[in-house]
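Chemist: Fold the following, please.
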Amino acid sequence: MKKYGKLVALIGLAAMLVAGCKGKGSDQKEAGNWDKEMDISVVSREEGSGTRGAFVELFEIEEEENGEKVDKTTDEAQITNSTSVMLTTVEEDEYAIGYVSLGALNDKVKAVKIDGAEATTDKVKSGDYPISRPFNLVVKEGETNPLVNDFIQFVLSEEGQKVVEENGYIPEDDAKPYEPGSVEGKLVVGGSSSVSPVMEKLAEAYEKKNTKVDVELQTTDSTTGVSSTIDGSYDIGMASRELKDSETSKGVETKVLATDGIAVIVNSSNPVTELKKEQVKDIFTGKAYTWSEVDE
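Modeler: Have a look, this model is predicted:
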C-alpha cells in the first residue's frame, strides 16, 4: 500500500510539473488571453512572388546596396509559397502577421488599418489606402496570335471588368463591350497566385462565350509568369507587380487587368487594429520582436 501511495504521489507531481512547463503562449491561449509580450510570428511570401515584391517596395523594406535594391525581410520570417498558405498560416497562429491580396481576404483573418486607413477597395480607389499594385497580363511585344489578343480583349472589356469587380478587385476605366472573334484552340495562362483566382473566373466566363477554346491556368508566381512568357511556355503571363527593366528588355510588355490592394493581416484574436507603415517595416525587417513594441 505504501508503494502504491508513493506511485500516486509521483504521478500527481509529474502532472503538476507538466502543467507548469507549458509554454507561455499555450497558457494564454487556454485562458483566452492574448499576450502582447509574445514574439511576433512574421510570415512572408517566397522570393519571386509579385505580392512580396510589391509589399517590400511599398513598405520600404528593400534598400539600395551597390546600385541594387535588396530585400531586407528578416531571416526569421516563415516563408509561404501561395496566398492560400499565407491565409492558413496566419489563421492558425495567434501571434502571426502576414500580407495578402485585398481580393483574397476572408473572415478567418483580420486586416489592420495602415496609418488610419482601412484596407478596402473604396479606400484604394480614393487613394486613402496607398498600399496597392497592378495586376498585369504579360505578353510578347507585338503579339499577333488571334486567340491571345481575343482573350485580352475580353479581359479588358465591360464583361471582363465586371468579373474583376465582382471578385473584389478594382476594374479599369473606359472598358468597351466585348466583340468576339472566330477563335479556337488552347491558351496557356500562368503566373502569380494572387492573380490566379480572378483569372480562373475570367477564363470560365471566356470559355462560355468561346466554346471551342480551352484556357489552361497554371498557378506559379509572378517571376515565373514573366520568364515563361519570354520563353514561350505561357501564351500569357500573370504578374502582380510591375515588370523590371531586365524583363521588358527581353521583349515583353504588360496590360493592366485590375488594381489590387495589399492587406496586412493578423490573427483574428489579435487586438491590434491599426499599424503605421513604419511599424510594419520594423516588424518585417526584424527591428520589432514582440507585439508590445508596436502596441500603442
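Chemist: contacts, neighbours, all on C-alpha from now
Modeler: OK.
Chemist: Hmm, residue 169 and residue 125 touching each other?
Modeler: No. When contacts are counted by CA atoms under 8 Å, residue 125 is not listed as touching residue 169 (10.2 Å).
Chemist: Please provide the structure for the following sequence as well, for comparison with the first:
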Amino acid sequence: MKMKKFMAMTLAAVMTVALATGCGSKKDETDSTNNDTDTKTESGSDWDPTNDISVISREDGSGTRGAFIELFGIEEKDASGEKVDNTTVDANITNSTEVMMSTVAGDEYAIGYVSLGSLNDKVKAVKIDDAEATEENIKSGTYKVSRPFNIATKGEGSEVAQDFINYILSEEGQKVVSDNGYISLDDVKPYESNGATGKIVIAGSSSVTPVMEKLKEAYLALNTEAEIEIQQSDSTTGMTSAIDGICDIGMASRELKEEEAAELTPIVIATDGIAVVVNNDSTVDDLTSEQVKAIFTGEALTWEEALE
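Modeler: Predicted coordinates:
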C-alpha cells in the first residue's frame, strides 16, 4: 500500500509540472506574437499613399535641375517673357548627385531625379509615360527625359587640353562613355595623340564628373606626362570658371545659356537621361509627365493626390 501511495503522489507531481510548463509555453508564444505585431506597427513598414510627398531637388545652377525643370514644364515664362522656376518652396535642396540619392534612399516617401549614368540600386527609377529610363529608349525617343553632356572651352586653349578633348571624342574615349552607362557619340575615329604634356584643370557639373573621372583615368594611362585636376561644382559654376579662365575645360549637364555660348565653344561629349527616382520601399513604379510636374510644383502634396 505504501508503494502504491508513493507512485500515485509521484504521478500527480509530474502532471502538475507538465500542466504548468504547458501553460507557460502558451503564454510565451502569445507574448512573442504580440511583440512581433507591435514591432511591425511601430516601424510603419507598410507604405501609405496618404503621407506627404518629400520633394527632393537640386540647387540653383545645377545642370540637372535646369534640364529637369525645362523638360517637365516646371520652368515657365511669366507675362514679361522671363523664365520662372516653379519648383515648390517646400522642396529639400541637395547639392550633388550622391546627396540626392542618399536623401531619397533614406526617406520612403521621397522623390527626386538623377543622371541615368549615376543611377544605382540605392533608389528606384520609375517609368515616365510608360517608358523605362534606358539607353535604348532614349535613343529611340521613347524615353524623352534626356539632355546633352557638354564641355566648353574659351579660345584655343592649351595643347594638352586639346589632346584630352581629342581623346574624349575618339573611339577609345567614347567606349569609356558607353561602358559607364552614358550614350556615346556616333561616327568617332581612333585617338591620335598630339604629344602634348602639362596640367589641365576641369570644373563644373557633378553629373558629368563621374564619367570625366573615368575619362581622366583612361587618358592618363596613355599620357603619363599629363596632369588633370577635376573640380566638382555645378554647370553654371563650370561655365563661369571657363569664361573667367579659372579652368581649361568647363562641364555642363545641359545646353549652354545664350550668354555662356557667346563666350565659350561647347562640345557635346555624351547624351544622358534623367531618371526620376523614389525610395525602394515605395509602391510607385510609373508616373506621367503631368504627375511629375504636379509633384514638383507643389500642386500634389500627398502621394494619393499625385496618383489620382
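Chemist: List the TM-score for the superposed pair.
Modeler: Put the two chains on top of each other and the TM-score (TM-score structural alignment, normalised by the length of structure 1) is 0.89; 269 aligned residues with a CA RMSD of 1.3 Å.
Chemist: neighbour count winner among residue 125 and residue 169 of structure 1?
Modeler: Neighbour comparison, residue 125 of structure 1 and residue 169: the larger count goes to residue 169, with 25 against 16 (by other CA atoms under 10 Å).
Chemist: how about the more buried one, what's its partner in structure 2?
Modeler: Under the alignment (TM-score structural alignment), residue 169 of structure 1 maps onto residue 182 of structure 2.
Chemist: Repeat that for residue 273 of structure 1.
Modeler: Taking TM-score structural alignment, residue 273 of structure 1 has residue 285 as its aligned residue in structure 2.
Chemist: Repeat that for residue 140 of structure 1.
Modeler: By TM-score structural alignment, residue 140 of structure 1 lines up with residue 154 in structure 2.
Chemist: now do residue 118 of structure 1
Modeler: For residue 118 of structure 1, the residue aligned by TM-score structural alignment is residue 132.
Chemist: what about the match of residue 273 of structure 1, how many neighbours?
Modeler: The burial count for residue 285 of structure 2: 15, using other CA under 10 Å.
Chemist: And residue 62 of structure 1, what's its match in structure 2?
Modeler: Checking TM-score structural alignment: residue 62 of structure 1 goes with residue 75.
Chemist: Now do the contacts for its match.
Modeler: 69, 83, 84, 85, 86, 87 (CA atoms under 8 Å, 6 or more residues apart in numbering).
Chemist: Narrow the residues you listed to those in helices?
Modeler: Cross-referencing the contacts of residue 75 of structure 2 against helices under DSSP state H gives residue 69.
Chemist: Weed out the non-buried ones from the contacts of residue 75 of structure 2.
Modeler: 69, 85, 87 (16 or more other CA atoms under 10 Å).
Chemist: Looks like residue 207 of structure 2 contacts residue 64 (just checking).
Modeler: Yes. Between residue 207 of structure 2 and residue 64 there is a contact at 7.2 Å, judged by CA under 8 Å.
Chemist: Overlap of the contact sets of these two?
Modeler: In contact with both residue 207 of structure 2 and residue 64: 114, 115, 253, using CA under 8 Å, 6+ apart.
Chemist: tell me which of those residues is nearest to residue 264 of structure 2?
Modeler: Of all these, residue 253 has the smallest distance to residue 264 of structure 2: 15.1 Å, by CA to CA.
Chemist: And that closest one? What does it align with in structure 1?
Modeler: Counting by TM-score structural alignment, residue 253 of structure 2 corresponds to residue 240 in structure 1.
Chemist: any idea where the helices of the stretch 1-150 of structure 2 begin and end?
Modeler: Taking DSSP state H, counting those that start in this stretch, the helices of the stretch 1-150 of structure 2 run over residues 2-43, 63-71, 97-105, 135-140.
Chemist: Out of those helices, flag the one nearest residue 289 of structure 2.
Modeler: helix 63-71 (9.0 Å).
Chemist: can you map out the strands along the stretch 151-296 of structure 1?
Modeler: 185-191, 213-219, 236-239, 252-267, 274-275 (DSSP state E, counting those that start in this stretch).
Chemist: Reformat the ones you listed as a markdown table; add distance to residue 200 of structure 1 and mean neighbour count.
Modeler: Listed next are the strands of the stretch 151-296 of structure 1 as a markdown table, based on distance: least, CA to CA, whole Å; neighbours: other CA atoms under 10 Å:
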| stretch | distance to residue 200 of structure 1 | mean neighbour count |
| --- | --- | --- |
| strand 185-191 | 10 | 21 |
| strand 213-219 | 7 | 18 |
| strand 236-239 | 12 | 31 |
| strand 252-267 | 13 | 23 |
| strand 274-275 | 33 | 18 |
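Chemist: Export these to a markdown table and append columns for distance to residue 77 of structure 1.
Modeler: A markdown table is the format used below for those (distance: least, CA to CA, whole Å):
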| stretch | distance to residue 77 of structure 1 |
| --- | --- |
| strand 185-191 | 23 |
| strand 213-219 | 23 |
| strand 236-239 | 23 |
| strand 252-267 | 14 |
| strand 274-275 | 19 |
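Chemist: If anything else comes up later, I'll come back, but that's it for now.
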